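Asker: Here's a sequence, model it:
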Amino acid sequence: MAVSPPRPKSFAMTALRAFEAAARLGGFSAAAAELGVTPGAISAQIKSLEAELGAPLFQRTAKGVVLTPLGAQSLPAFGQAFDQLGEAVQRMRDAAAPRVVHIATLPAIAQFWLSPRLPRLRAEMPGTEISITALEQPPNLKRTSYDLCLFFSDTDGTVLAEDVIFPVCAPALAERLESPLDLLTVPCLYDTSWEEDWEHWLAQAAQPHHIAPRGPVYSLYALAVEEALNGAGVLIGHETLLAPYLARGQLVAPFGQKATLARALRLWSMPGRSAGSASHQVFSWLTQAGKTLPHPA
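Answerer: You can find the predicted model right below:
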């Protein structure tokens, strides 16, 4: 009678993913954010993996976690393996010919730049469905199911537009402003995503150091734009986002000075995507027709 010995138990893929993410990102909380689980779940997965290994992968300290020599030695191979797995998954999706393209982008870019261009994209690419997720930070495409990233960045991807900034406000308010010194007498609106915009503009426009704009702070750029349209104050406008409002005269630039930031509006995807895939076609459309579209009326 044949004997079937029990097979050695394999490590759980979720535990290996938890280890790789925590080791690469330097902590359980960052790994939890990337994998969409709680830090407690990451901790439990790694403890389970360490128990099966019979050796620790992390040293727990009051300031966080640090890789043990075993963990540090293991990370490069697991990082490469999950990179290859991510690329294989993307190739499988391309070969299956899905017509859904998942784009991760900043909320302001989604509302002011991408959304107005979607009607023409759909008309020119019938049958392709565009799914948009608004995120504050770019995701790691090798570890997520997004196809494209569209963010202001100074390193990644193809440049679609420079990030040119300058103060904007409603026409009625602009009538009261003759020089940047008048910013001391009106509310200056802030967006928490770009709190340093005022400082960047003042520095590049060579304005006096004693100008220190102060005013309401908004958690979303869209809210700050709405308040600027309502005449509540002066906002630093991003030209590539607010060009339609400027073209229609709903917002005006009371001063001539502009500043160009190191970052730019950039689009990127994982390398190796099939030229016939929907994600590659949308990428090509956005880098060509998308960035040269006339500003929506």
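
Asker: Please make it C-alpha for all contacts and neighbour counts, starting now.
Answerer: Noted.

Asker: ok, and for stretch 82-89, which residues are buried?
Answerer: 82, 86-87 (16 or more other Cα atoms under 10 Å).

Asker: any chance you could map the strands in the chain?
Answerer: 58-61, 64-67, 100-105, 129-134, 148-153, 158-168, 188-191, 217-218, 234-238, 259-269 (DSSP state E).

Asker: about what we covered before: ok, the buried residues of stretch 82-89 vs Leu57, which is closest?
Answerer: Phe82 (17.9 Å; Cα to Cα).

Asker: got the contact list for that closest one?
Answerer: Residues near Phe82 by Cα atoms under 8 Å, 6 or more residues apart in numbering: 142-143.

Asker: can you tell me how far it sits from Trp113?
Answerer: Taking Cα to Cα, to the nearest Å as the measure, Phe82 falls 33 Å from Trp113.

Asker: And Glu227, by the same measure?
Answerer: Using Cα to Cα, one obtains 19 Å as the distance from Glu227 to Trp113.

Asker: re the thing from before, TSV for the strands of the chain, including mean neighbour count and distance to Glu199?
Answerer: Shown next, in TSV, are those (neighbours: other Cα atoms under 10 Å; distance: least, Cα to Cα, whole Å):
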stretch	mean neighbour count	distance to Glu199
strand 58-61	14	38
strand 64-67	16	34
strand 100-105	21	25
strand 129-134	15	26
strand 148-153	24	18
strand 158-168	21	11
strand 188-191	24	11
strand 217-218	16	15
strand 234-238	26	10
strand 259-269	19	11
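
Asker: Pro180: which of the ones you listed is closest?
Answerer: Pro180 lies closest to strand 158-168 among these, at 9.3 Å (Cα to Cα).

Asker: Let's see this one next, to set against the first:
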Amino acid sequence: MGAVLPLLALRAFTETARLGSLKAAAEALGVTPGAVSQQIRLLEDRLGLALFVRERHGVRLTPAGASAYPGLLRAFDQIEKSLSLLESYSAQRTLTISTVPSFASSWLVPRIGRFSALHPDVEVRVEASSKLVDFKRDRIDVALRHGLGHYPGLATFRLMTPVLLPVASPALLANGPAITSPEDCLKYPLLQDSDRADWALWLQAHGVEAGAGAERGPSFEDDLLLLRAAGTGQGIALVQDTHAREDLESGRLVIALDRPWPARFAYYIVSRPDAVTRPEVQAFIDWVKAEAAESAQVPSMLAAH
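Answerer: Predicted coordinates:
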């Protein structure tokens, strides 16, 4: 064999062997199945032997392919780890943070300037996305995610557990019936989360069996949309206190009834275990924990009367 290694062909072979399918390998590599097939054919022609047996529902390794596959899999895994290490050196003073748009807008972004003031040598990038982070593929250092805390293989730290509050525009409540109990909220249009579950759970937690009435009303994918709808007087929204704080402080919204209820999920800091050893990542984790603790001590705003 020549001195130049056919890396593209070897990668196509390894992914196909790992996944047992040309189509799946193509999706993993971001190319067409035809391109993967061509690379494998070039490798087989170069070696003068077959590496796969083509079957109706995929491919299986020949004895020759099976003997080479484990070593190549380890080799490409080591290459990826080495590349990640080099990338961490090249961007070791850049900190990329991913979180969902509502949390970024209402909680993180208004505070992140304080971290930059404490660490002016760290370049901060905030990416707002609802997609799950693939730390192996995406160049993300830290993710702040809303969930149950099950992130296998990753370093995970609990950040905060928000509560749900019913909020509405002052004008809507001023012109409508008084709200003195959770059941009174049913006299208004209810703005729903995407699952139409939060209102039913909140009412049930406060002793109200509302039936189908708790699930009626327009639904919104994100708390930011719920807040905007509530701000224009479309109904009462049940949202996280961390998301509503700015609108409550400005007076655009008021608490319809001061009956907070713990949300089903908490916010977690998630990162690769090796990334936590970087000083800027650990500095951010320490800082955001302190900010969350301080935020939790802020007294609740007064409910509307």
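
Asker: Just the TM-score for the two chains, thanks.
Answerer: Remark: TM-score between the superposed chains equals 0.73 [TM-score structural alignment, normalised by the length of the first structure]; 277 aligned residues with a Cα RMSD of 4.1 Å.

Asker: re earlier: so of the buried residues of stretch 82-89 of the first structure, which ones are in helices?
Answerer: Using DSSP state H, the members of those that fall within helices are 82, 86-87.

Asker: and of the residues you listed, the nearest to Thr133 of the first structure?
Answerer: When those are compared against Thr133 of the first structure (criterion: Cα to Cα), the nearest one is Gly86, at 19.3 Å.

Asker: show me the contacts for the closest residue to the closest one other than its chain neighbours.
Answerer: The spatially closest residue to Gly86 of the first structure, leaving aside those adjacent along the chain, is Lys142, at 5.2 Å (Cα to Cα, 6 or more residues apart in numbering). Counting by Cα under 8 Å, 6+ apart, Lys142 of the first structure makes contact with 82-83, 86-87, 270.

Asker: Map Lys142 of the first structure onto the second structure.
Answerer: Here Lys142 of the first structure is matched to Lys136 in the second structure, going by TM-score structural alignment.

Asker: how much space between that match and Asp121 of the second structure?
Answerer: According to Cα to Cα, Lys136 of the second structure stands 26 Å off from Asp121 of the second structure.

Asker: can you give me the helices for the stretch 201-305 of the second structure?
Answerer: Assignment of helices within the stretch 201-305 of the second structure using DSSP state H, counting those that start in this stretch yields the ranges 223-231, 241-250, 279-296.

Asker: tell me the most buried of the ones you listed?
Answerer: Of all the helices of the stretch 201-305 of the second structure, helix 223-231 carries the top mean neighbour count, a mean of 21, counting by mean count of other Cα atoms under 10 Å.

Asker: which residues touch the alignment partner in the second structure of Ile132 of the first structure?
Answerer: Taking TM-score structural alignment, Ile132 of the first structure has Val126 as its aligned residue in the second structure. Going by Cα under 8 Å, 6+ apart, Val126 of the second structure touches 96-99, 104.

Asker: Distance of the spatially most central residue of the second structure relative to Leu144 of the second structure?
Answerer: Closest residue to the average C-alpha location of the second structure: Leu132 at 4.2 Å, with Cα atoms, centre = their mean. Here the criterion is Cα to Cα. By it, Leu132 of the second structure lies 10 Å from Leu144 of the second structure.

Asker: what do you get for Gln282 of the second structure?
Answerer: Here Gln282 of the second structure is placed at a distance of 14 Å from Leu144 of the second structure (Cα to Cα).

Asker: same check, this time on Ala293 of the second structure
Answerer: Ala293 of the second structure sits 15 Å away from Leu144 of the second structure, going by Cα to Cα.

Asker: do the same with Leu226 of the second structure
Answerer: For Leu226 of the second structure relative to Leu144 of the second structure (Cα to Cα), the value is 21 Å.

Asker: try Glu123 of the second structure
Answerer: 18 Å.

Asker: Gly113 of the second structure now?
Answerer: Gly113 of the second structure is 17 Å from Leu144 of the second structure, by Cα to Cα.

Asker: for Val133 of the second structure, same thing?
Answerer: Counting by Cα to Cα, the gap from Val133 of the second structure to Leu144 of the second structure is 10 Å.

Asker: For those two, list the residues in contact with both.
Answerer: Here Val133 of the second structure and Leu144 have Ser98 as joint contacts, going by Cα under 8 Å, 6+ apart.

Asker: Now distance to Phe265 of the second structure too, for the contacts of Val126 of the second structure, in TSV please.
Answerer: TSV is the format used below for the contacts of Val126 of the second structure (distance: Cα to Cα, whole Å):
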residue	distance to Phe265 of the second structure
Thr96	24
Ile97	20
Ser98	18
Thr99	15
Ala104	17
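
Asker: between those residues, which is closest to Asp184 of the second structure?
Answerer: Set against Asp184 of the second structure, the nearest of the contacts of Val126 of the second structure by Cα to Cα is Ala104 (32.3 Å).

Asker: what's the counterpart of Ala229 of the second structure in the first structure?
Answerer: Per TM-score structural alignment, Ala229 of the second structure is aligned with Glu227.

Asker: count of neighbours near the residue nearest to its match when sequence neighbours are not counted?
Answerer: Distance criterion Cα to Cα, 6+ apart; nearest residue to Glu227 of the first structure, sequence neighbours excluded, is Gly233 at 7.2 Å. For Gly233 of the first structure, the neighbour count with other Cα atoms under 10 Å is 23.

Asker: Would you agree Gly233 of the first structure is in contact with Leu184?
Answerer: No - using Cα atoms under 8 Å, Gly233 of the first structure is not in contact with Leu184, being 11.4 Å away.

Asker: Test my guess that Gly213 of the second structure contacts Leu186.
Answerer: Yes - with contact defined as Cα under 8 Å, Gly213 of the second structure reaches Leu186; the gap is 7.3 Å.

Asker: on that earlier part again, residue contacts, the residue nearest to Glu227 of the first structure?
Answerer: 169, 173, 186-189, 215, 227 are the contacts of Gly233 of the first structure under Cα under 8 Å, 6+ apart.
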